[in-house]
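Peer 1: Take a look and give me a structure for this.
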Amino acid sequence: MIKNVLVIGGAGKSGRRVVEKLKSDEINVYSTVRDLKNVTADELLFSWEDTNNWPAVLQGQDAVFIVHPDTSTPEAQDQIKALAGYAKNAAVKKLVLLSGRGQESVLACEDVIQNSGLRWTIVRSAWFNQNFTEGHFSYGIQNGEVVFMADTAKEPFVDLDDLSDVVVACLLHKKHDGEIYEVTGDELFTFKEAVSMIAEQMNKLVEYRAVSGDVYFDLLVQHGLPADVAKHLVFAFSEILDGRNQTIGDGVQRVLERTPKKFTFFVQKNFTLA
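Peer 2: Down below sits the predicted model:
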């Protein structure tokens, strides 16, 4: 029986929704935070760079949802391996990892979870619909131009409501142990097509401009990102935007036994006429 769940990254787009849904299921859910400001009773201080309090954070937890800042970075494998070790020592029963699709660089982290000695599930997610409202592209949508590295490659954008439902099910139910789920929407769109649909719904001119990795790197640095971080992001995006992910996964159908939410529904719900 899973009663206590720790969500690492519980303030993020996916983690926040998982926390909300677990609370509605009368589970004791704890979310990690990076500093001690305004910490509530169900929040725990956690840093990937400092393991000193990890035993205390993991003590008493039955399952852990792991959202790493970037599982494609070189340090991620060691950090997740260390976390899995601490989790096993704390008698955690289940680990669920949020992973990426089509990224060879994240497979090492997935291997760590699969060889942790604990029950596990891996959830490989497509790009979130909510990146257009809460993430990468929301500023561009509001200001009339979205600039990104994706050109003609199509993506099966997934709604975070679907993704969080999948994660909750994987955390709570044994039937999902040992599974790798590809969680996507059920339609393919280019980023330009997605932006055009949003622009039409808003009755507003919003252009999409595809740029090279070098140009995007320069833009990231101009906006204040350190050069090494910008370089890694360009590498990671190049890895997943070359067309390899132009496929539709069946994770939503397998876990939730229903079809994914339509991107058009997301657009209609979240964007209003100007």
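
Peer 1: alpha carbons only for contacts and neighbour counts from here, please
Peer 2: Will do.

Peer 1: Which residue comes closest to residue 99 once chain neighbours are left out?
Peer 2: Closest residue to residue 99 apart from its sequence neighbours, by CA to CA, 6 or more residues apart in numbering: residue 124 at 4.5 Å.

Peer 1: next one: residue 140
Peer 2: Sequence neighbours aside, residue 146 is the residue nearest to residue 140 in space, at 4.5 Å (criterion: CA to CA, 6+ apart).

Peer 1: Surely the one you found is in a helix?
Peer 2: No: assessed by DSSP: H, G, I helix; E, B strand; the rest coil, residue 146 does not belong to a helix; its assignment is strand.

Peer 1: Residue 96 is in contact with the residue nearest to residue 99, correct?
Peer 2: No: taking contacts as CA atoms under 8 Å, residue 124 lies outside contact range of residue 96: 10.6 Å.

Peer 1: Show me which of the two is the more surrounded one.
Peer 2: The neighbour count for residue 124 versus residue 96, taken as other CA atoms under 10 Å, is higher for residue 96 (26 against 21).

Peer 1: sec struct for that one, please.
Peer 2: strand.

Peer 1: Check residue 81 too.
Peer 2: Under three-state DSSP, residue 81 comes out as helix.

Peer 1: In three-state terms, how would the nearest residue to it once chain neighbours are set aside be classified?
Peer 2: Spatial nearest neighbour of residue 81, excluding adjacent residues (CA to CA, 6+ apart): residue 112 at 5.7 Å. Following three-state DSSP, the label given to residue 112 is helix.

Peer 1: how about this one, so we can line them up?
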Amino acid sequence: MTTNTENQKRETVLVTSGTGKTGRRVAERLDALGVRVRAGSRGGDVPFDWEDERGWEDALRGADAAYVAYYPDLASPAAPEAMAAFGRAAARTGVRRLVLLSGRGEPQAVIAEAALREAAPDAELTVVRSAFFTQNFSEGALLDGVLTGELVFPAGSTGEPFVDADDLADLVVAVLTGEAPAGTVHELTGPRLLTFEEVAGELTRASGREVRYVPVTGPQYAAALEQFGMPVAEAEFLAELFTMLMDGHNAMTTDGVKRALGREAKDFSAFAREAAEDGAWRG
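Peer 2: Below you'll find the model as predicted:
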């Protein structure tokens, strides 16, 4: 008797943003299972650029499924149009299953989700709505703040249920290989709420570096991003998005990881300890 995973090994999966925080993890796990993987990226063997849809159909052709991780964020103004175009390309090439990375508590992202669903009505769509990644502090936008000792962010004293990107990748792969429910919405969080001040304390203990949280307003955060060279429109979008996400409406946990994978979500303390052991903050 063949298992779902054995059946999936004979299929091909396109992983968009295949070198990104989640795409890389998904591609590595699928490859380890023997699934044929196309890791799409701007400079890789499978050309894929979210800003140039001319190559999307070539990347999708012959694939049975796709992991869709849109950059910069599914809540961005350009996302609904991009999702509609990607969905049409998926429909033309006969892709049967789509797993979409979305944001938790992002009304604009829901509009983009619907655009993809409507453009590819015959494809089975699974949506994974995620909380903030713990890896934002070890390999993402907030890494520099840890290294310099100041986490500057418009979060105030609001708690966030940070989720580990490895948990999300495990769930995405489980959906793609038939080991977790597909065609539904998974909402993923970590097991507890932490304020950014509490995060700074966790990072201080794990890294051996003094890290403190510096609260700022949305406009102040946008101005800081602009000083680092980010275009004004993108800086303002991100500042508004983060301010909205940290207004308290997401300050609750879910059991999405446990329901889908049968185990507890990784705690922030475990992430911080492992990241420190791996040398994330030695720079």
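
Peer 1: now what about the TM-score between them?
Peer 2: In this superposition the chains share a TM-score of 0.93, using TM-score structural alignment, normalised by the length of structure 1; 268 aligned residues with a CA RMSD of 1.6 Å.

Peer 1: before we move on, back to that, next, find the distance separating the residue nearest to residue 99 of structure 1 from residue 63 of structure 1.
Peer 2: For residue 124 of structure 1, the distance to residue 63 of structure 1 equals 18 Å [CA to CA, to the nearest Å].

Peer 1: Repeat that for residue 186 of structure 1.
Peer 2: To residue 63 of structure 1, residue 186 of structure 1 is 29 Å away according to CA to CA.

Peer 1: Can you pick out the residue with more neighbours from the two?
Peer 2: residue 63 (28 against 20).

Peer 1: Contacts only, for the more buried one.
Peer 2: The contact partners of residue 63 of structure 1, taken as CA atoms under 8 Å, 6 or more residues apart in numbering, are 2, 4-6, 92-96, 171.

Peer 1: now residue 10 of structure 1
Peer 2: 16, 18-19, 31-33.

Peer 1: part of a helix, is it?
Peer 2: No: counting by three-state DSSP, residue 10 of structure 1 is not found in a helix; it is coil.

Peer 1: The aligned partner of it in structure 2 and residue 158 of structure 2, how far apart?
Peer 2: Applying TM-score structural alignment, one finds that residue 10 of structure 1 aligns to residue 18 in structure 2. According to CA to CA, residue 18 of structure 2 and residue 158 of structure 2 sit 32 Å apart.

Peer 1: Kindly report the same for residue 177 of structure 2.
Peer 2: Counting by CA to CA, the gap from residue 177 of structure 2 to residue 158 of structure 2 is 36 Å.

Peer 1: between these two, who's got more neighbours?
Peer 2: residue 177 (21 against 18).

Peer 1: how near is that one to residue 170 of structure 2?
Peer 2: For residue 177 of structure 2, the distance to residue 170 of structure 2 - CA to CA - is 11 Å.

Peer 1: Please, where are all the helices along structure 1?
Peer 2: If DSSP state H is used as the criterion, the helices of structure 1 fall at 13-24, 54-58, 76-89, 107-114, 138-143, 160-172, 191-202, 213-222, 227-240, 251-256, 263-270.

Peer 1: and those, which is most packed in?
Peer 2: helix 160-172 (a mean of 21; mean count of other CA atoms under 10 Å).

Peer 1: which part of structure 2 lines up with it?
Peer 2: Using TM-score structural alignment, helix 160-172 of structure 1 lines up with residues 165-177 of structure 2.

Peer 1: Work out the gap between the matching stretch and the centre of the chain.
Peer 2: Stretch 165-177 of structure 2 sits 11 Å away from the centroid of its parent chain (CA atoms, centre = their mean, to the nearest Å).

Peer 1: now what about that stretch, what contacts it?
Peer 2: With CA under 8 Å, 6+ apart as the criterion, stretch 165-177 of structure 2 contacts 4-5, 7-8, 21-23, 25-26, 29-30, 65, 67, 97, 99, 126, 128, 130, 133-135, 180-182, 188, 257, 260-261, 265-266.

Peer 1: Then stretch 29-40 of structure 2?
Peer 2: Contacts of stretch 29-40 of structure 2 (CA under 8 Å, 6+ apart): 5, 8-19, 23-24, 27, 45-49, 59, 169-170, 173.

Peer 1: at 7 Å instead, please
Peer 2: If you take CA atoms under 7 Å, 6 or more residues apart in numbering as the criterion, stretch 29-40 of structure 2 is touched by 8-18, 27, 46-48, 173.

Peer 1: now swap in stretch 73-88 of structure 1 and tell me
Peer 2: Stretch 73-88 of structure 1 is touched from outside by 48, 54-55, 58, 70, 108-109, 112, 116, 118, with contacts defined as CA under 7 Å, 6+ apart.

Peer 1: Tell me the one of these nearest residue 209 of structure 1?
Peer 2: residue 70 (25.1 Å; CA to CA).

Peer 1: which residue in structure 1 lines up with residue 104 of structure 2?
Peer 2: Match for residue 104 of structure 2 (TM-score structural alignment): residue 101.

Peer 1: Kindly report the same for residue 134 of structure 2.
Peer 2: Under the alignment (TM-score structural alignment), residue 134 of structure 2 maps onto residue 129 of structure 1.

Peer 1: for residue 117 of structure 2, same thing?
Peer 2: So, by TM-score structural alignment, residue 117 of structure 2 is matched to residue 114.

Peer 1: Now do the same contact list for that match.
Peer 2: Taking CA under 7 Å, 6+ apart, we find residue 114 of structure 1 in contact with residue 120.

Peer 1: got it, and the one 5 residues further on?
Peer 2: Contacts here follow CA under 7 Å, 6+ apart; on that basis residue 119 of structure 1 touches 93-95, 177-178.
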